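# Please find the sequence and the predicted model below.
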Amino acid sequence: MLSKIFAVVLGAASLAAALPTFHNVTGTTFAAAGFGCDNPPWGLSRDDCNYLSSIGFAGPGSNPSGGSNIRIGNGGPNTMTFSSPNTDVVLVMWERVDDASAFVAVNRPRLTWSLPRGSSVTVSLDNGVSGAWSAIYGRQTRLAWTGVVENTWGEFTTGGSATVNISREPNMGGNNFVARVSTGCQADMDHCSYVCKQGNSCWQSGSYSLIGCTEQPNNNAYFGGADPSGGCQGWSNNGHIDAYFY
């Protein structure tokens, strides 16, 4: 199943329709009013909250522990454990509700969770969910001029055709992500990863390639259409992914 959230979100027509119109954009700096962080949500430190506000996030994630199809904890039908061995990061995760869901400058993500180096968090996901994650590294990562996180992304679908891949399309110079499915398939910067054919970012049809996926076990890489699709499978219904930020 196609898991190319970035290409879907940032296709030419979707981009024109979904881009925020109220930002005074200069490079990657947004003229955003910011939001208060006196009482940040559970799991997000005040310093991290203030940084997200300063770079133009619409707001922090709610970080729910229940009552949501993406939630903190290990009680769901599918789980992902995120670990950051060496770096302080903020996990940012959003559900793809519509074409604008990834634009965190105008739409709050579902999760913004502080991960000090050496820590981890487990996220539960219901079946039938599509979405993506990225990360803010050391209060350095910015938003792109489009209002998305300007870093590597991981992209996923859950359910009967559950798929996960890494996308370097938002920033070919982004940080090193790994997503390892319990059945053995690994998506990383060189495997089951979408990369730009040229330039530092890309989204148009024909501008990206899927690399290093056919040799991975349980992959569903497909190259028969106008653009490649697919990624790692093997985590359908009660599956698990171990994801790492390096």
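It's in.
# use CA for all of it now, contacts and neighbours both
Fine.
# could you say which helix or strand contains the residue of the chain positioned farthest from its centre?
The outermost residue of the chain, judged against the average C-alpha position, is Asp38 (26.4 Å), by Cα atoms, centre = their mean. Under the criterion of DSSP states H and E, Asp38 resides outside all helices and strands.
# how much space between it and Trp113?
Remark: distance between Asp38 and Trp113 (Cα to Cα, to the nearest Å) = 16 Å.
# which ones are touching the residue nearest to Leu15 when sequence neighbours are not counted?
Of all residues beyond its chain neighbours, the one nearest Leu15 is Val9 (6.9 Å), with distances taken as Cα to Cα, 6 or more residues apart in numbering. Contacts of Val9 were listed using Cα atoms under 8 Å, 6 or more residues apart in numbering, and they are Leu15, Asp99, Ala100, Ser101, Ala102.
# next one: Ser209
By Cα under 8 Å, 6+ apart, Ser209 lies in contact with Tyr194, Val195, Cys196, Lys197, Asp227, Pro228.
# Just give the closest residue to the fourth one, not the sequence neighbours.
Think Lys197. Of all residues beyond its chain neighbours, the one nearest Lys197 is Tyr208 (5.2 Å), with distances taken as Cα to Cα, 6+ apart.
# same thing with the fifth one?
Nearest in space to Asp227, with sequence neighbours left out and distances taken as Cα to Cα, 6+ apart, is Gly206 at 6.1 Å.
# Which strands or helices does whichever strand or helix holds Gly131 pack on?
Following DSSP H and E, one finds Gly131 within strand 130-137. Using 3 or more Cα pairs under 8 Å, 6 or more residues apart in numbering; DSSP states H and E as the contact criterion, the neighbours of strand 130-137 among helices and strands are strand 89-95, strand 153-157.
# take the one below as the second:
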Amino acid sequence: MFFKTSTIAAVAALLRAGEALPPARNDSVNGVPAIGKRWLDCNRPVQGLSQDDCQHMSKIGFGSMGKNSDHDNGAIWVGGDGPTTFTFTNRADEGVTVVMWLQTDYKSSFVNVRQPYVTYSLPSPGDAVTVSAAQGISGAFAALHRDTTLRDGHIFNTWGEWSTGPYATVDVSRLPNMDGDRIEIETPGGCRANMDRCVFTCKRASRCGASGEYSLQSCEAHSQAGNPHIGHDHQFVIPVGASERTRNSEADNLSRGNPTGGCGGFENGGHVTVGLF
């Protein structure tokens, strides 16, 4: 679950750092390029990204188009030859752009200063693309619709979050925007994550991420096929100034921590389907 305290706390500092980057420099941080220039050359979009979608990305503040590699690059690439694959299908009534990134640190999801691995256009309902992921990595994805914007450098929409390998897990996260567009995910084991099941939601706010502000809904073990599961990170902190009632009602979380988990069913590889609505 990537959209949480460390990300929220880093926003101001990261934005200042991004503004300070020289205009033509690209550094690499943990294998994920940090973007130096603040415009996109949409006359030459990467393969798979339309000019219109590139212009939308540039308008809302993306620092770069995706890599859109068509071969195994050791992380995330377009194609179906990897051990874990995701097929994204446009189920909306308009064009969407698939954005997928590798999670290497708390800055990875800031698409204003980090390059995504995939930015791929699905201009018509029913259009689809398959993306591969290497074993033992984590990442996330989101869809850009016509009205999607960035908020503090993040895609202001619903996210799908995933990891691969022996403990492979995928979930839907509504934490970046509780009013975001619908995502439906199904693993080969039959576990489904959507806006109601195996989904991270804010307890009170329309956007959240700090410790104690979110929960994982309807993902208990044996609640459906495909190894749904809930764990805890043992890092729960009751907010400073919380009322006595809040402290009492949340006290049991102190021994457990914030929720983690999601859908299994693709341990050590498999094909995951994603509908973007």
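Everything's here; your move. None of the values given here were measured: they were computed from a predicted structure.
# about what we covered before: after alignment, which residue of the second structure pairs with the residue nearest to Lys197 of the first structure?
For Tyr208 of the first structure, the aligned position in the second structure is Tyr214, judged by TM-score structural alignment.
# how close does that match sit to Met178 of the second structure?
In this structure, Tyr214 of the second structure and Met178 of the second structure are separated by 11 Å, where distance is defined by Cα to Cα.
# joint contacts of these two?
Taking Cα under 8 Å, 6+ apart as the contact criterion, the common neighbours of Tyr214 of the second structure and Met178 are Thr201, Cys202.
# Check the first structure and tell me which residue is nearest its centre.
Using Cα atoms, centre = their mean, the residue of the first structure that lies closest to the mean C-alpha position is Trp133, 2.0 Å off.
# I'd guessed that one sits against Asn151; true?
No - the pair formed by Trp133 of the first structure and Asn151 falls short of the contact definition of Cα atoms under 8 Å, at 10.0 Å.
# what number of residues lie near the closest residue to Pro123 of the second structure other than its chain neighbours?
With Cα to Cα, 6+ apart as the measure, Gly95 is the residue that lies nearest to Pro123 of the second structure, at 4.0 Å, once sequence neighbours are left out. The number of residues packed near Gly95 of the second structure is 19, by other Cα atoms under 10 Å.
# for Arg245 of the second structure, what are its contacts?
Applying Cα under 8 Å, 6+ apart, we find Arg245 of the second structure in contact with no residue.
# And it, what's its match in the first structure?
In the first structure, no position corresponding to Arg245 of the second structure is assigned, as judged by TM-score structural alignment.
# helix or strand for Arg245 of the second structure, which one?
When secondary structure is defined using DSSP H and E, the element that contains Arg245 of the second structure is helix 244-250.
# burial of Ser223 of the second structure, as a residue count?
As a burial measure, Ser223 of the second structure scores 13 neighbours (other Cα under 10 Å).
# helix or strand for it, which one?
Under the assignment given by DSSP H and E, Ser223 of the second structure is not contained in any helix or strand.
# first to last residue in stretch 51-70 of the second structure, what's the distance?
End-to-end distance for stretch 51-70 of the second structure, by Cα to Cα: 19 Å.
# list the buried ones in it?
In terms of neighbour count (16 or more other Cα atoms under 10 Å), stretch 51-70 of the second structure has its buried residues at 51, 53-58, 60-69.
# Mind naming the longest helix for the first structure?
When every helix of the first structure is counted residue by residue (DSSP state H), the longest turns out to be helix 46-55.
# Can you list the neighbours in contact with it?
Under Cα under 8 Å, 6+ apart, the answer for helix 46-55 of the first structure is 29-30, 32, 34-40, 59-60, 90, 114, 139, 142-143.
# now do stretch 219-229 of the second structure
By Cα under 8 Å, 6+ apart, the list of residues contacting stretch 219-229 of the second structure from outside reads 187-191, 197-199, 230, 261-265.
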